[in-house]
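Engineer: Everything below, folded, please.
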Amino acid sequence: MQQLNDFLLLIDSFIGSAFWFPYALLGTGLFFTIYLKFPQIRYFGFAVKVVKGKFDKSDDEGDTSHFQALATALSGTVGTGNIAGVALAIHIGGPAALFWMLVTAALGMCTKFVEVTLSHKYREKTADGTMAGGPMYFMKNKMNMKWLAAAFAIATVLSSFGTGSLPQINSISNSLNATFGIDHMITGGVLAVLLAIVIIGGIKRIAAVTEKLVPGMALIYFIGAFAVIFYNLGNIGSSFVSIFSDLFSGSAASGGFIGASIAFAFNRGVNRGLFSNEAGQGSAPIAHASAKGHEPVSEGMVAILEPFIDTIIICTVTGLVLLSSGVWNEKHVNDFQVSDMSVLVGSDYSDQSEEGVARLYGHISGEAPLPEFSGDLTIADGTIQNEVSIIHARSLAEEIKVTKDGQSFTGTVHIANGKPSDLNVAFIGKSLVHSAPLTTIAFTRGFFGDWGQYIVSIGLLLFAFSTAISWSYYGDRAMTFLLGSGSVKYYRMVYVVAFFFAAFTDTTIIWTLSAITIAVMTLPNLFGLLYLRKDMKDTLDEFWVNFKKEYPDEKTPE
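Structural biologist: Sure thing, here's the model as predicted:
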């Protein structure tokens, strides 16, 4: 399995993790922002009116309201990326990474507008009477590229498991086990049953659930977040300054954080921003294609609100929680992940001097690697006897203890190229923390104290479960495109069963597969958007001509 995972990582390094991938996404968003004259700004207020149903007609075709489509799409994007993704971005790129997340969202608002408009325009009514849409339909119906449409649909099915199902339940079960001690299998069983009840009802039931779930989960999360922000109100000003101060110089060393280059901040900020709001991936248009409407542009305007809510609001709030609480650059006691650690030769490293920080940064960035230890570590009552240092989570680890089966370990541990070979031996100590555990610690630095960690666990449960619900619909529509409506029931069965088993199995390889399928969805979608750029502009111009005739007294942003 490790060899397969390494092979998939190699593939991903040429697409989703390649240096040019963020530029392709941001470049598309920037192109349409200029080409369509900043629609994400000009049409923002109009989009709110559309969501409220101001321009709805009784004979509009579709399965859901504008708000339900927005809620379904949001439930697919508002997830672990908002809790864990922001923490990971700041952990690697420093506070400046949050700025690039916001830039990504601002351009993503325009990308979402374009992809949803075109998907809604070329949607179809299926044999069972429901609406089906998404990039695969404009690829087939307008571009006449059925092979590309099929490739996108297959990637969507795979991504529904890799993004929406397996990693989500794995995150939920791990969080509930750590916080409440609930067995992974129990969590998987209960939530698999609830998932089946929701998705078997199709888009109408999914929309009915998500329109209540999304506002509810956002409210719970905001209560916990603002309890931290107001508790640390004196740090908010410096937190905002830190986001912009190192923007063009890279983040300086601070506490256990040993600094990050401009490239690191840009890469992680863009990467996590795109993971959070999925602008350009082509997933949200599948949800919006179900919305009732007599023309496509208004639904595209509704989609403008998604990255704004998902990234500009929720991710900014998470970022301020992490920065104002001060946990992002502090070392905390945690179990070391083998993939995140490196045993170095020598014990004279320091993160308290400029020279020491420079040496450590050179190793972590890969610019000047330090010698890694290979051989046997001698351990006496949990204490390492050799002259070595351990890097964990991009920081110099402290107060390290070695345990096995929960007890202090005495004996030897073989190390090969800086990594321990015996995975049954645990290294515990103080180091930086990232992803969901970092956000969990931050939520305890507010008015709720230790109770704040439960808000993160509940938030993660609701966010991740709602993502699984929405992605089941994306896979459902992709299967309909590929094999017809009759294949959907079999897909749903596999989706629910896989969801259950992923609660208690390792999903590392699934995360890797997910990264590949996201890229395979995104690239043909971006190509299609640029290919149909004139169609998009003509559709928009036609919309305003007809709107002014129908609503002559209505003030328009044109």
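Engineer: Could you use CA atoms for every contact and neighbour count after this?
Structural biologist: Fine.
Engineer: Strands of the stretch 401-550 of the chain, residue ranges please.
Structural biologist: All strands of the stretch 401-550 of the chain, identified by DSSP state E, counting those that start in this stretch, fall at 407-408, 411-416, 419-420, 425-431.
Engineer: Same question for the chain.
Structural biologist: Secondary structure of the chain, counting by DSSP state E: strands at 124-125, 131-132, 332-335, 341-345, 375-380, 383-384, 388-392, 395-396, 398-404, 407-408, 411-416, 419-420, 425-431.
Engineer: Sort out which residues of the fifth one are buried, please.
Structural biologist: Right, strand 375-380. Neighbour counts over strand 375-380 (16 or more other CA atoms under 10 Å) mark 377, 379 as buried.
Engineer: could the strands of the stretch 401-550 of the chain go into TSV alongside distance to residue 141 and mean neighbour count?
Structural biologist: As requested, these are exported to TSV (distance: least, CA to CA, whole Å; neighbours: other CA atoms under 10 Å):
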stretch	distance to residue 141	mean neighbour count
strand 407-408	64	14
strand 411-416	55	15
strand 419-420	52	22
strand 425-431	54	21
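Engineer: Could you save these as CSV and add columns showing distance to residue 272?
Structural biologist: Shown next, in CSV, are the strands of the stretch 401-550 of the chain (distance: least, CA to CA, whole Å):
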stretch, distance to residue 272
strand 407-408, 38
strand 411-416, 32
strand 419-420, 27
strand 425-431, 22
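Engineer: and for comparison, fold this next one:
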Amino acid sequence: MGSTVQQIESFISFISGYVWGWPMLLLLVGTGVWLTILLRGLQFRELWYSLYLALVKREEKSATKGDISNFQALMTALSATVGTGNIAGVATAIAIGGPGALFWMWVTGLVGMATKYGEAVLAVKYRTTDANGEMAGGPMYYIERGLGMKWLGVAFAVFASVAAFGIGNMVQSNSVADAVHATFNIPHIWVGVTLAALTALVILGGIKSIGRVTGVLIPFMILFYLGGALIIVALNLDKVPGAFALIFNHAFNPTAAGGGFAGATIMMTMRFGIARGVFSNESGLGSAPIAAAAAKTKHPVDQALVSMTQTFIDTIVVCTLTGLILVMFNWNSGLNGAEMTAAAFEMGFAGGQYIVTLGLILFAYSTILGWSYYGEKSIEYLFGTSVIMPYRMLFIAAVLLGSTLKVSFVWTLADCFNGLMAVPNLIGLLCLSPVIARETKEYMAKRKAEREA
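Structural biologist: Take a look at the predicted model:
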């Protein structure tokens, strides 16, 4: 029996390694590059306007459809992406690929903004209303309604529903339980019970409840973490120029072994930077457009502009500050993951490890909330609205289960299905890219006419 389980784990690990190999990474980045060219660098031209729409202006009062505000939709999507990848994922990329990995994370973020934009345009354009009167949208809907390929939409929904229980649930609750136990010596079971109860309080109320909570929680947790990181950077400004020099130098040159660092080739640096960048911001995986489809908005492009700021905030802002502190202090210490990030923060500021621990708890909890909605909509697409409440109860139980189990196999399985989600989504994005371009052109022409009127 034991050997059978090991064989299954080895097979899943093999598949996961293939799924997240160079072909997938190049396809993900290549899609972002193609959309950047097609949209003439829209993410750079419209960044400030997008941030204005996301953080200042409110469109929902004049919108006729939608369940939550565009801001709440953004916060729900951010809740799922700003997570352990911003703390442990950045550290893993730098620990294996060297400081230059952060540069390649920036590349994925910059082109990923175009991908995220395209996903949201299609999600809003092809969304529909379910039997409960709520918005339903995402890759499964724009693949079915835009391409007429329902079987491919079903494939996406299956992959997403499995990934939701792994990467969006048990892996996160296990990370929280481990962090709380290590820092405060609280037993895993009590952490799990508390986390499951807090999850139930939010997700049983559906997307409107999730939107209200994430609309408050996400700004707080991001500002808390960024505030701590900025204090560390401010207290160690003399190290900043050297850190940036290392990042740019090692992005294009092999990283020599030193300290606890084993050394890295340029290909290793690129691969881990790109892989961890995609893992963090999820551009191209197809998860975020499920939340975008629930937004109250007048036009698909309005929400798409808001949605692309998610990747900017996640990768260009949060990951950059984490990576910068790691490079400033202990990138070659031999540590890895959240432990490496906590050590770097502590070296920069007494008590810095608690910023990382509390940040990890908040990030993981928010990821559970965001992914509960992604999984719910995927299950609903497959089986209808009658399964929503049973799904929510099962999702809550999985939070408790994940906090008490060793989830290395669950992580591998979830990582595999997380990558498989990208395949049907990228097919949909590439095939429907003319639709994205047309919607954008019409919107920009209308906006220009309104300005000139």
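Engineer: care to give me the TM-score?
Structural biologist: Once superposed, chain against chain, the TM-score is 0.96 (TM-score structural alignment, normalised by the length of structure 2); 448 aligned residues with a CA RMSD of 1.3 Å.
Engineer: ok, longest helix in structure 1?
Structural biologist: The longest helix of structure 1 (DSSP state H) is helix 452-483.
Engineer: From residue 426 of structure 2, how far off is the counterpart of residue 283 of structure 1 in structure 2?
Structural biologist: The alignment partner of residue 283 of structure 1 in structure 2, by TM-score structural alignment, is residue 287. Look at residue 287 of structure 2 and residue 426 of structure 2: by CA to CA, to the nearest Å, they are 12 Å apart.
Engineer: and what of residue 154 of structure 2?
Structural biologist: Taken as CA to CA, the span from residue 154 of structure 2 to residue 426 of structure 2 is 15 Å.
Engineer: out of the strands of the stretch 401-550 of structure 1, nearest to residue 8 of structure 1?
Structural biologist: Nearest to residue 8 of structure 1, of all those, is strand 419-420, at 21.0 Å by CA to CA.
Engineer: Skip the chain neighbours and tell me the closest residue to the residue nearest the centre of structure 2.
Structural biologist: The residue lying closest to the centre of structure 2 (CA atoms, centre = their mean) is residue 81, at 2.4 Å. Excluding the flanking residues, the one nearest residue 81 of structure 2 by CA to CA, 6 or more residues apart in numbering is residue 281, at 5.5 Å.
Engineer: Residue 314 is in contact with that neighbour, correct?
Structural biologist: Yes: between residue 281 of structure 2 and residue 314 there is a contact under CA atoms under 8 Å: 6.0 Å.
Engineer: residues touching the closest residue to the match of residue 283 of structure 1 other than its chain neighbours, list them.
Structural biologist: Using CA to CA, 6+ apart and skipping the chain neighbours, the partner closest in space to residue 287 of structure 2 is residue 374 (6.5 Å). Contact partners of residue 374 of structure 2, counting by CA atoms under 8 Å, 6 or more residues apart in numbering, are 160, 161, 164, 287, 290, 291.
Engineer: In contact with the closest residue to the fifth one other than its chain neighbours: list those residues for me.
Structural biologist: Using CA to CA, 6+ apart and skipping the chain neighbours, the partner closest in space to residue 290 of structure 2 is residue 138 (4.2 Å). Counting by CA under 8 Å, 6+ apart, residue 138 of structure 2 makes contact with 119, 122, 123, 127, 286, 287, 288, 289, 290, 291, 292, 293.
Engineer: Who wins on neighbours among these?
Structural biologist: residue 292 (36 neighbours; other CA atoms under 10 Å).
Engineer: ok, it to residue 317 of structure 2 distance?
Structural biologist: Where residue 317 of structure 2 is concerned, residue 292 of structure 2 sits at a distance of 21 Å (CA to CA).
Engineer: Over to residue 143 of structure 2?
Structural biologist: For residue 143 of structure 2, the distance to residue 317 of structure 2 equals 32 Å [CA to CA].
Engineer: Please apply the same query to residue 442 of structure 2.
Structural biologist: As for residue 442 of structure 2, its distance to residue 317 of structure 2 is 31 Å (criterion: CA to CA).
Engineer: Of those two, which one has the most company?
Structural biologist: Neighbours were counted for residue 442 of structure 2 and for residue 317 using other CA under 10 Å; residue 317 has more, 15 against 12.
Engineer: Would you mind finding the match for the more buried one in structure 1?
Structural biologist: Using TM-score structural alignment, residue 317 of structure 2 lines up with residue 313 in structure 1.
Engineer: cool, residue 38 of structure 2 as well?
Structural biologist: Aligned by TM-score structural alignment, residue 38 of structure 2 pairs with residue 35 of structure 1.
Engineer: returning to that earlier point: and in structure 1, which of the contacts of residue 374 of structure 2 remain?
Structural biologist: Counting by both residues aligned by TM-score structural alignment, their matches' CA atoms under 8 Å, the members of the contacts of residue 374 of structure 2 that carry over to structure 1 are 160, 161, 164, 287, 290, 291.
Engineer: Quick check: the last one touching residue 75?
Structural biologist: No: here residue 291 of structure 2 does not reach residue 75: they are 9.2 Å apart, not a contact under CA under 8 Å.
Engineer: ok, back up a step: the residue nearest to residue 287 of structure 2 maps to what in structure 1?
Structural biologist: In structure 1, residue 374 of structure 2 lands on residue 474 (TM-score structural alignment).
Engineer: What separation do you get for its match and residue 221 of structure 1?
Structural biologist: Distance, residue 474 of structure 1 to residue 221 of structure 1, using CA to CA: 26 Å.
Engineer: Please apply the same query to residue 113 of structure 1.
Structural biologist: Separation of residue 113 of structure 1 from residue 221 of structure 1 (CA to CA) stands at 27 Å.
Engineer: The two: who's more crowded?
Structural biologist: For residue 113 of structure 1 versus residue 221, neighbours defined as other CA under 10 Å are more numerous around residue 113 (29 against 26).
Engineer: Quick check: chain neighbours aside, which residue is closest to that one?
Structural biologist: Once flanking residues are discounted, residue 113 of structure 1 sits nearest to residue 300: 4.4 Å by CA to CA, 6+ apart.
Engineer: Now check structure 2 for the residue matching the one you found.
Structural biologist: Alignment note (TM-score structural alignment): residue 300 of structure 1 maps to residue 304 of structure 2.
Engineer: Burial check on that match, number of neighbours?
Structural biologist: If you count neighbours by other CA under 10 Å, residue 304 of structure 2 ends up with 30.
Engineer: so who does it touch?
Structural biologist: Residue 304 of structure 2 sits next to 116, 117, 118, 119, 120, 121, 292 when contact means CA under 8 Å, 6+ apart.
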